[in-house]
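Undergrad: here are the coordinates; sequence isn't available:
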């Protein structure tokens, strides 16, 4: 009952402000204010306000929200534990990272070198990275600008 009265008062005040705004010939703003001011009374008439007040003031509803929060927390903890356990421990992850780094360095180390800054291909070509990318165009741009 009290919430209905408050919502009706807010709507009436909003409509009054909208009327004053329309009097000042700001019709677009007055229309927006009127639209916002009709929302509280619309919520009361549809019953949403009663439903919300029933949710807020019932301890059993808050207990239900607490149980849902606990469920979400347990789910998150189990997912984190699963991810942590799937990759092995810290030592296994470090060993795997070191092996991957050695594998990435192996093809570059086995390529014959003609000197600093030159690859085994045609003279003056840029070195190829481990992924097979050619940086000759970037090198040409840098040379053009004197870098």
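TA: Now that the structure is in, tell me what you want to look at. If you're wondering where the values come from, they're calculated on a predicted model, not measured in any experiment.
Undergrad: hey, let's count contacts and neighbours off CA atoms from now on
TA: Will do.
Undergrad: how far does the longest helix seen in the chain sit from the chain's center?
TA: Looking across the chain with DSSP state H, the single longest helix is helix 59-86. Remark: helix 59-86 is offset 21 Å from the chain centroid, using Cα atoms, centre = their mean, to the nearest Å.
Undergrad: Secondary structure class of the residue sitting furthest away from the middle of the chain, three-state.
TA: No residue in the chain sits farther from the centre than residue 114, which is 48.6 Å out by Cα atoms, centre = their mean. Here residue 114 is coil, with the state taken from DSSP: H, G, I helix; E, B strand; the rest coil.
Undergrad: alright, now check it against this:
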């Protein structure tokens, strides 16, 4: 009963503020205030306020909220632990299988003796860090500006 009265008073005050705002020719703001002021009376008419009051003073409802909070906390804790370990169990098994497949072909190749391995090919030398190609763009920019 008290909650319905408070909601009705809030809606009436909101309607008054919306009327004053519309009188000042701020119609968009007045429409927004009107929308906010209709929410409390709408909650009263749908019965949501009565449900909220009954829920607020019900021990079984608070127990239910506590259980929901505990379940959420447990779920979030397991997610944090899962991320620290590096993914789900399926993802870890897939990564282990990929590692075994990557190692297996070289490990299972038959050993035919010391002369059976192909000769190592010489690696190509990378360009030196101080080569002229690296600074040609910079030199062009400096010459353009007369430096």
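TA: That came through, no problem. Small disclaimer: the values here were computed from a predicted structure and weren't measured.
Undergrad: quick one: TM-score?
TA: For this chain pair, the superposition-based TM-score is 0.56 by TM-score structural alignment, normalised by the length of the first structure; 108 aligned residues with a Cα RMSD of 2.9 Å.
Undergrad: Mean per-residue distance, the longest helix of the first structure versus the second structure.
TA: In the superposition with the second structure, the average deviation recorded for helix 59-86 of the first structure is 2.5 Å (mean Cα distance after the TM-score superposition for the first structure).
Undergrad: Next one: the residue farthest from the centre of the first structure from residue 125 of the first structure, what distance?
TA: Distance, residue 114 of the first structure to residue 125 of the first structure, using Cα to Cα, to the nearest Å: 11 Å.
Undergrad: Which stretches in the second structure count as helices?
TA: Ranges of helices in the second structure, per DSSP H, are 2-23, 27-46, 48-56, 59-85, 89-107, 132-144.
Undergrad: Take these and write them to CSV, including mean neighbour count and distance to residue 123 of the second structure.
TA: Shown next, in CSV, are the helices of the second structure (neighbours: other Cα atoms under 10 Å; distance: least, Cα to Cα, whole Å):
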stretch, mean neighbour count, distance to residue 123 of the second structure
helix 2-23, 16, 79
helix 27-46, 16, 72
helix 48-56, 13, 76
helix 59-85, 12, 38
helix 89-107, 11, 21
helix 132-144, 11, 22
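Undergrad: which other helices and strands contact the longest helix of the first structure?
TA: Helix 59-86 of the first structure sits against helix 48-56, with contacts defined as 3 or more Cα pairs under 8 Å, 6 or more residues apart in numbering; DSSP states H and E.
Undergrad: Does anything pack onto the helix it packs on? Which helices or strands?
TA: Checking 3+ Cα pairs under 8 Å, 6+ apart, helix 48-56 of the first structure ends up next to helix 59-86.
Undergrad: and the angle from the helix it packs on to helix 48-56?
TA: If you take axes from the mean of the first three to the mean of the last three Cα atoms, to 10 degrees, helix 59-86 of the first structure sits at 70 degrees to helix 48-56.
Undergrad: Contact partners for the closest residue in space to residue 38 of the second structure that isn't next to it in sequence?
TA: Nearest-residue entry for residue 38 of the second structure: residue 11, 5.9 Å, with adjacent residues in sequence omitted and distances by Cα to Cα, 6 or more residues apart in numbering. For residue 11 of the second structure, the contact set (Cα atoms under 8 Å, 6 or more residues apart in numbering) comprises 37-41.
Undergrad: Now do the same for residue 11 of the second structure: its match in the first structure.
TA: Under the alignment (TM-score structural alignment), residue 11 of the second structure pairs with residue 11 of the first structure.
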